[in-house]
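Engineer: I'd like to go over a predicted model; first the sequence, then the structure.
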Amino acid sequence: MHLPFPENVAQRNRLAELLVLAAQVEHDVLCQYLFAGATLKQNYGEGGVTYGQLEQMRRWKSTIMAVARQEMEHLGIVTNLLTAIGEAPHFDRPEFPAPASILPIDQESRLARFSERTILRFVCFEMPAELPDQEDAAYLRACIPDFDPNSYDAIYRLYAEVKRLLEAIEPPDLFIGPPSAQFVSAWPAVAARGRTPGKGAAPGSIYGFSLPEISDTKSATQAVDQVVEEGEGAGEHTPTSHFARFLAIHRELVATRASDPGFEPARAVVDDPRTSDLPGATTITNPATIRVSELFDLGYAVMMQLLIRMFAHTDESEEEVAVLESLAFFPLMTTVIRPLSEILTQLPAFGSNQPERAGPSYTFPKRIDLLPHRKAAWRNLGLQFALLERRGFAVADDLDNPEPVRPRLRLVAEQLSRIRLTFENAIGVEVTS
């Protein structure tokens, strides 16, 4: 029987703690990016924008959504790393707002509308350890008093230590999780089409995701390199990195506002909206908006349950995991969560005649955790989909909501009905009364 050296066990424990932190960071920044993107105006009638500026804003939103999708991918990679070393997936994170001391990101975590300040915070999240481009360094020195990139590279340093530990620990003491428990992008998408990939099939892309199988030191460190290169860059000027993309948006935003002082790309969305009191957050008081926000919170909770089950599946078949995947990413994420987040930024936060708008809270439900028993877990998901459908139609029928958003709320409700039927057909059990 192989007995690991005590120092390897201590290093394993440290690695697991760092990966949990990394999962929290990826989930945290992901929500902030999605929130900011949802606050951008979408039509000329909202005021403060020209038609040309709307096209520029469309490109900004597309970039933010693309970065957010990669953050989802990074969360998946970190989850597979945890699984590979025999640890449990981790999807919990601090509530918004959270001070900089809570997570290793050197910045406060808060849900804030699109602005120069918000985008600059995102630039700092994705800051590399060094800035090889002197123009970038000069620009940031002009934007940030006493700027020092080493003061904003906490995420980079987090992954650097993860990689160092992956390389230091003996593989037999490290990669003890079953490979079949990982969610790898090669096989679920294929299984969803009724086929099984051949042995050694290369990872493909699910909805733009690339989740490689992690089985040894090489594949683990390559996965970490993928996260770092897509986020902070590869140690040189990388135009496609998250850092470079956000910095480009900030430059364009500053230039556009300088040429047009009346330019206002974002709706008047409050910071950190919630339906219940929390220190530092903004409590929504409009009754109709609260009902829409609660529908979003329930949809987000169900999506998290799907993701937890997908990444921590037990005795599910490949086809069953493919069902979880297809419901979590599309249509739930794309046709329910995203439209509701955008609708909320059009709804009054307080009185119907007041200018402040609401927004998605991304409130993390306290009771969400892995349900260990497959049959009960799937039954529970079915009940949640049934509740979502009922609440979706109740919100769609609510005449207290502004008339412009009602057709889209109706579409969300109809989509929730289709999702519930799809899930019932997949599990072969009717869960409606």
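Structural biologist: That came through fine.
Engineer: use CA for all of it now, contacts and neighbours both
Structural biologist: OK.
Engineer: show me the contacts for N80.
Structural biologist: Neighbouring residues of N80 by C-alpha atoms under 8 Å, 6 or more residues apart in numbering: P89, Q182, F183, E213, I214, F311.
Engineer: what kind of secondary structure is it in?
Structural biologist: helix (DSSP: H, G, I helix; E, B strand; the rest coil).
Engineer: how close does it sit to A16?
Structural biologist: Computed as C-alpha to C-alpha, to the nearest Å, the N80 to A16 distance reads 12 Å.
Engineer: try it against this one:
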Amino acid sequence: MGHLYEAIRTNLIALERELGSHGLFLGDAASQVGRAVIDLEGVAPIADLAAGGRAIDIIVEQGEGSSADREVSHYRSFLTIQREFEAALGDDPDFTPAWPAADSPVLRQPPEPEGEVFIDHPDAAALLDFACATYGLLLRCLVQCFGRNVGNAEKAQTVLMAAAIELVHVLGEASTALARLPASSKPDGNNAGMTFTMLRGVEPLLSTAEQNQASGAE
């Protein structure tokens, strides 16, 4: 992943040479999500190559680690989990760290079911349908945080981002509950799991006209 982001950096540099900064960074930086909307390290509008480079540095350091070898990176966290897992296995060879959640769960019977686990237990199916709807709504909220061209964009972004974060927690609770439920009414050793299926609409929650009307009413 670190190599991927370095490739993105290299290509951004090449594109700026070819297109110029104004040709590469389009749109109004004010429509991006900034620290006023979500207070996280590295969140800042990107309007030039230097800002883009800083964002890539943060992504790599927090995710994959880097020459700085941050102890709080995702990569270092995964290594710690691996060491703890190996130690637990050493103490108890039968230790199982997770529920037997299906690797390839599906909510609707596919035309080619080989290798898929069809979730047909009534409780699990209903919860999975809810989880997928939650996932779709979460993505719609996130998408609409960006590229807004209506007045008072920051206020709308704050509301949408707060909703997305709350939905992340709801999705986490639903996914955990799914992993604890049997996948089928006929026990086969598999528990259910999240499919991250997008089945709902992706249209804006509010049209531009509706958003302008709401802002005027306030």
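Structural biologist: Great, that's in hand. None of the values given here were measured: they were computed from a predicted structure.
Engineer: give me the helices and strands touching the helix ranked longest in the second structure, please.
Structural biologist: Of all the elements of type helix in the second structure, the one with the most residues (DSSP state H) is helix 153-180. If you count contacts as 3 or more C-alpha pairs under 8 Å, 6 or more residues apart in numbering; DSSP states H and E, helix 153-180 of the second structure packs onto helix 122-143.
Engineer: and the contacts of N80 of the first structure, which two are furthest apart?
Structural biologist: Within these, two members stand farthest from each other by C-alpha to C-alpha: P89 and E213, at 15.1 Å.
Engineer: look at the two and report which has more neighbours.
Structural biologist: Legend: neighbour count by other C-alpha atoms under 10 Å for P89 of the first structure and E213, higher for P89 (25 against 22).
Engineer: rewinding a little: what about the longest helix of the second structure, distance to the chain center?
Structural biologist: Helix 153-180 of the second structure sits 10 Å away from the centroid of its parent chain (C-alpha atoms, centre = their mean, to the nearest Å).
Engineer: contacts for the next helix or strand after that helix?
Structural biologist: Counting by DSSP states H and E, the next helix or strand C-terminal to helix 153-180 of the second structure is helix 208-217. Outside of helix 208-217 of the second structure, the residues within contact range by C-alpha under 8 Å, 6+ apart are V150, G151, N152.
Engineer: and A125 of the second structure, what pairs with it in the first structure?
Structural biologist: The equivalent of A125 of the second structure in the first structure is I290 (alignment by TM-score structural alignment).
Engineer: same deal with S67 of the second structure?
Structural biologist: Checking TM-score structural alignment: S67 of the second structure goes with G235.
Engineer: also D94 of the second structure?
Structural biologist: Counting by TM-score structural alignment, D94 of the second structure corresponds to G262 in the first structure.
Engineer: about what we covered before: between the contacts of helix 208-217 of the second structure, which is closest to I119 of the second structure?
Structural biologist: V150 (42.3 Å).
Engineer: what is the neighbour count of L30 of the first structure?
Structural biologist: Neighbours of L30 of the first structure (other C-alpha under 10 Å): 21.
Engineer: name the element it belongs to?
Structural biologist: Using DSSP H and E, L30 of the first structure maps to helix 6-38.
Engineer: who are the packing partners of that helix?
Structural biologist: Using 3+ C-alpha pairs under 8 Å, 6+ apart as the test, helix 6-38 of the first structure ends up in contact with helix 51-84, helix 154-168, helix 171-174, helix 338-344.
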